[in-house]
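In: 3D, please:
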Amino acid sequence: MRAARRRCAPWHPHCPVVPGGRARGALLRVAWLFILWMPAVWATRAPPPPPDLAQRAGFDQRLGARVPLDARFLDADGKPTDLRALAHGKPLLLALGYYRCPNLCDVVLNGMAHSLDGLDLQPGRDFEVVFVSIDPSETPADARHTQAMLARSHPQADVPRWHFLSGDPAAIGALARAVGFRYFYDERLHQYAHAAGLVAITPGGKVAQYFFGVSWPPTSLRLALVDASHGGLGSMIDRLVLLCCGYDPTTGRYSLAIGRTMQVLGVAFVLALAGWLAWLKARARA
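Out: Next up is the predicted model:
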């Protein structure tokens, strides 16, 4: 036993010679783990964003711009298609991103599903939802995987009726330029830098409205789709709401338009007054 104790190194975690040898050994193991872990942390620290990020990635609002409805893409099954065929005369709700995005695109897709879950309009019946990858290296298999994952997370959002597309650089670039979607590939991060938002497109292929960010009120999306449908969706109440609410392109939201509201109320008052006077005249003659 003594010989064994002489051979035991003082730093050994179970050294019976040194008091508190077990505790000291545990501390040494933690220290070694920290030393080994720190270089990995330093290596994985993301570099700062480029100084011209805002100029290279973002949204340029192009309300009324023509969208290339005939640009060819591949759907999640690998079949060629285009936006005109997908629209079927209905308004489109478009988002751009990419399927292997490690950050923003998952948030955008989940935000879309959450907002559309609160609509009384249905994708595939009243309007179409289209997500287009900006990465030409992505394939229909990537689209299918993303669609399946999102459908499992949001079973009430009719995700199987959405359209997940991939395409070549020419088709992607034409669509992105038309809607003012700016993006670039950051070689340092091996990721695409891009904006977040939705674009409402009329059945005829014109940009109707923008919604920025990753979360959107279902009521605003509904009004945008009703407005973009040009009478194909909505009720008389929706028409009155659209008369009284104006779309603010700086925020991508609807707000109460005081001037319009006063005009509507003024016209209603004049019509009511004219009707009342006509009733009085008819009563006096009787």
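In: Only C-alpha atoms from now on, for both contacts and neighbour counts.
Out: Will do.
In: Tell me which residues of stretch 76-93 come out buried.
Out: 76, 82, 83, 84, 86, 87, 89, 90, 91, 92, 93 (16 or more other C-alpha atoms under 10 Å).
In: Now the terminal residues of it, how far apart.
Out: Start and end residues of stretch 76-93 are separated by 17 Å (C-alpha to C-alpha, to the nearest Å).
In: One more, please, to line up against the first structure:
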Amino acid sequence: MYTHPPSPFTSRAGMAALLLALVAGMPAQALPGGGKTPRSIIEAQSDAPPQVRGVDVEEHLGELVPLEAQFTDAFGKPVRLRDVLPRTKPVLLTLVYYNCPLLCNLVINEQIRTMRELGLELGKDYEAVAISIDPKDTPAQSLERRRRHLQSMGKPETAPWHFLTGTEENIRRVAEAVGFKYSYDASTRQYVHPAVVHVVTPEGAMSRYLYGTSFRPQDMKLALVEAAGGRVGTSFDRVVLTCFKYDTATRRYGFYIFGFLRLGALMVFCALATMLAYYWRRELKKGAAA
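Out: Modelled structure (predicted):
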């Protein structure tokens, strides 16, 4: 006698397939955990090698750097971070280490090249600070690097580019405050770290991050002018800043049409006001002559 095959919705296999299809069709938010994959699983499935995981920059815009963190300068003198940060100028802050085989040299050398082309003067318009992330680095190494880099810029040894070394605790305090995430790889005895130059306001707050091993002079200059609140640079630089806006997607300053329109409207207003004042004064002279 002929019998119908069991329905796929009544057999155990069919029910399991149906349940799987329903679960697959559910939105991620409806799944257990809200659809959020634990970070440990994401990192475990990542193609990045273990020593690179967690190395990143977490932007802490507006947050103060730890001014009381203690270091040693290139001349062996103990200093606090507040002692080397000027109160009237912005600062380029770079975290490096002296035995870095490649990346630190690329960042510093590109920073020097860009500083040469800024149109701003080190010491007059801004200052610079480099902090070693390796607690084994010494003031003697700081002094040697400082002399070499200032010489390559054609600057005297009195120029305000401070090279600091310190303890693991104080280095971590600064790194965490600015969002600089790095790690030590014991197998290669090297630090794994991002490539970034930090722009700090005269008050010691984080203002901008310049990423990579290639910087546009325009970006660095506008970042310094912006960090100083227009207190450095020329009047033209401040006008240019109104027409450029920092793009968080490209991490660069781009042309800002609304800033340009505002500037254009202001120029038109000034022209009209000047013209009206001219005609008003001319009419007054005519009335006086009559």
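In: After superposition, what is the TM-score?
Out: Overlay of the two chains. TM-score (TM-score structural alignment, normalised by the length of structure 1): 0.74; 237 aligned residues with a C-alpha RMSD of 2.4 Å.
In: Just the closest of the buried residues of stretch 76-93 of structure 1 to residue 146 of structure 1, please.
Out: Closest approach to residue 146 of structure 1 among those (C-alpha to C-alpha): residue 76, at 9.6 Å.
In: show me where the stretch 1-150 of structure 1 has helices.
Out: 2-7, 21-44, 53-56, 83-87, 104-117, 140-153 (DSSP state H, counting those that start in this stretch).
In: Please tell me which residues of structure 2 the longest one aligns onto.
Out: Structural correspondence for helix 21-44 of structure 1: none found in structure 2, per TM-score structural alignment.
In: Mind putting the helices of the stretch 1-150 of structure 1 into JSON lines with distance to residue 71 of structure 1?
Out: Shown next, in JSON lines, are the helices of the stretch 1-150 of structure 1 (distance: least, C-alpha to C-alpha, whole Å):
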{"stretch": "helix 2-7", "distance to residue 71 of structure 1": "78"}
{"stretch": "helix 21-44", "distance to residue 71 of structure 1": "39"}
{"stretch": "helix 53-56", "distance to residue 71 of structure 1": "24"}
{"stretch": "helix 83-87", "distance to residue 71 of structure 1": "7"}
{"stretch": "helix 104-117", "distance to residue 71 of structure 1": "23"}
{"stretch": "helix 140-153", "distance to residue 71 of structure 1": "17"}
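In: To residue 193 of structure 1, which of these lies closest?
Out: Closest to residue 193 of structure 1 of the helices of the stretch 1-150 of structure 1 is helix 53-56 (C-alpha to C-alpha; 8.1 Å).
In: now for that closest one, which elements pack on it?
Out: With contacts taken as 3 or more C-alpha pairs under 8 Å, 6 or more residues apart in numbering; DSSP states H and E, helix 53-56 of structure 1 sits against strand 181-186.
In: what sits up against the strand it packs on?
Out: 56, 57, 58, 59, 60, 96, 176, 191, 192, 193, 194, 195 (C-alpha atoms under 8 Å, 6 or more residues apart in numbering).
In: farthest pair in these?
Out: Maximum pairwise distance in the contacts of strand 181-186 of structure 1, criterion C-alpha to C-alpha, is 21.2 Å, between 60 and 191.
In: Which of these two has more residues huddled nearby?
Out: Using other C-alpha atoms under 10 Å as the criterion, residue 60 of structure 1 and residue 191 rank with residue 191 on top: 16 against 13.
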